[in-house]
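Participant: The sequence isn't on hand, but the structure is:
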């Protein structure tokens, strides 16, 4: 069976996966680009960038992935559902290139974008969304794209097989945290850490047998 996995999800030292005050122009709120600057410095992102540890992790983003599930907050700013012309925060050619299932209480018709991405809108619980995305992935893995609330819900439901979290050495102080309500999560996973010269610490969680 295909895996449900999180790949390259960045959080701050104090556990925030996005900042406060998200708007149409500030997709990650007051955090701006700070959670993702480590990505921009890699060779994967731009020719001439770093080819080290960060680059190796980033290259796993779409490896073996056949579908994505994302939360409403990743698709757009608060209130996007009131704009019938809104097609997401990721431009005309989004970086997903697969079916993407957006979890929202405001479903709308599917939107086909350039590059192979098609947005489908679901009002569904995690288990149902996972089944739908797995069916669409054609035997490949399903990536949980975020935001932190959505990933937390899938973790709480015991649906995540593998997770890669990048801990960025910044303090945000406010926003949406990833780990709240997940006390003892580590008991169900083999946890490994890899440090990078950039200051980022990469954590991988692989579900233990029988968990």
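Facilitator: Received the coordinates, thanks. What you see is a predicted model, and the numbers here were worked out from it, not measured in a lab.
Participant: Every contact and neighbour count from this point should use C-alpha atoms.
Facilitator: OK.
Participant: OK, contacts around residue 110?
Facilitator: Residue 110 makes contacts with 118-121, as judged by CA atoms under 8 Å, 6 or more residues apart in numbering.
Participant: swap that for residue 94, sorry
Facilitator: Counting by CA under 8 Å, 6+ apart, the residues that residue 94 touches are 113-115, 117.
Participant: With residue 26 instead?
Facilitator: Here residue 26 is in contact with residue 32 (criterion: CA under 8 Å, 6+ apart).
Participant: sorry, back to before: which among the contacts of residue 94 end up buried?
Facilitator: When the contacts of residue 94 are checked for burial by 16 or more other CA atoms under 10 Å, the buried set is 113, 117.
Participant: Sitting in strands, which of the contacts of residue 110 do you find?
Facilitator: If you go by DSSP state E, the contacts of residue 110 have 118-121 in strands.
Participant: State the pair within those residues that is farthest apart.
Facilitator: Across the ones in strands among the contacts of residue 110, the longest distance by CA to CA is 10.0 Å; it joins 118 and 121.
Participant: Take this one as well and set it beside the first:
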């Protein structure tokens, strides 16, 4: 069976995976963008975000690149798709990434409010799932056709899948910044009791990278 993987999810030194007060100007919450100082300069992210062949190689780029390998579908929480809350007022919001998002595979967005699938350029189609985490995973695995499913977040969604021991592997990057408040990734989550262990760790000048695996 394909794996459910978290990749390139960054937390601060004080454990926050997002800052407070997410809005249009602060899609990762106030201060949240500072978490990704390790990722943005990499060749992988420069290519995915800007279509550039420039960018840095090395440890950070190796971890960024692995997050796109053998991925056949994504799952996102609604906040990762956009800042709109409650019932969809219309279909004008089409995601943070413009008309050609970085995914290039089917993406399943968890929401409490129905919306028709949204077909984008580059092979990305957003499917809005109202049936909960298990239904989203079932549909994503079917769409992935044997490849792995990447769980993009946010924090609450990752916690839900962790507590059900559905995540097979997590790449967590620890960035040397302090946010002070926001959403703590492992708040109330007992990783050892759920069967998770750190199986690899490696540091660069900008982050410490951890691989956590379900045993």
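Facilitator: Thanks, I have the structure now. Note that the coordinates shown come from a computational prediction; the quantities given were computed from them, not determined experimentally.
Participant: between residue 118 and residue 121 of structure 1, which one's more packed in?
Facilitator: Remark: of residue 118 of structure 1 and residue 121, residue 121 carries more neighbours, 22 against 19, as counted by other CA atoms under 10 Å.
Participant: how about that one, what's its partner in structure 2?
Facilitator: Aligned against structure 2 by TM-score structural alignment, residue 121 of structure 1 finds its counterpart in residue 128.
Participant: helix, strand or coil for the closest residue to its match other than its chain neighbours?
Facilitator: Excluding its sequence neighbours, the residue lying closest to residue 128 of structure 2 (CA to CA, 6 or more residues apart in numbering) is residue 109, at 4.8 Å. With DSSP: H, G, I helix; E, B strand; the rest coil as the basis, residue 109 of structure 2 sits in strand.
Participant: doesn't residue 125 make contact with residue 109 of structure 2?
Facilitator: No. In this structure, residue 109 of structure 2 is not within contact of residue 125 by CA atoms under 8 Å, at 10.3 Å.
Participant: okay if I get the contacts of residue 110 of structure 1 as JSON lines plus distance to residue 181 of structure 1?
Facilitator: Formatted as JSON lines, the contacts of residue 110 of structure 1 follow (distance: CA to CA, whole Å):
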{"residue": "118", "distance to residue 181 of structure 1": "32"}
{"residue": "119", "distance to residue 181 of structure 1": "30"}
{"residue": "120", "distance to residue 181 of structure 1": "29"}
{"residue": "121", "distance to residue 181 of structure 1": "27"}
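Participant: and the residue lying closest to residue 124 of structure 1 once chain neighbours are set aside, how many neighbours does it have?
Facilitator: For residue 124 of structure 1, ignoring the flanking residues on the chain, the nearest one in space by CA to CA, 6+ apart is residue 103 at 6.7 Å. Other residues within reach of residue 103 of structure 1 by the criterion other CA under 10 Å amount to 23.
Participant: Quick one: residues contacting the alignment partner in structure 2 of residue 103 of structure 1.
Facilitator: Under the alignment (TM-score structural alignment), residue 103 of structure 1 pairs with residue 110 of structure 2. Counting by CA under 8 Å, 6+ apart, residue 110 of structure 2 makes contact with 75-78, 128-130, 132-133, 136.
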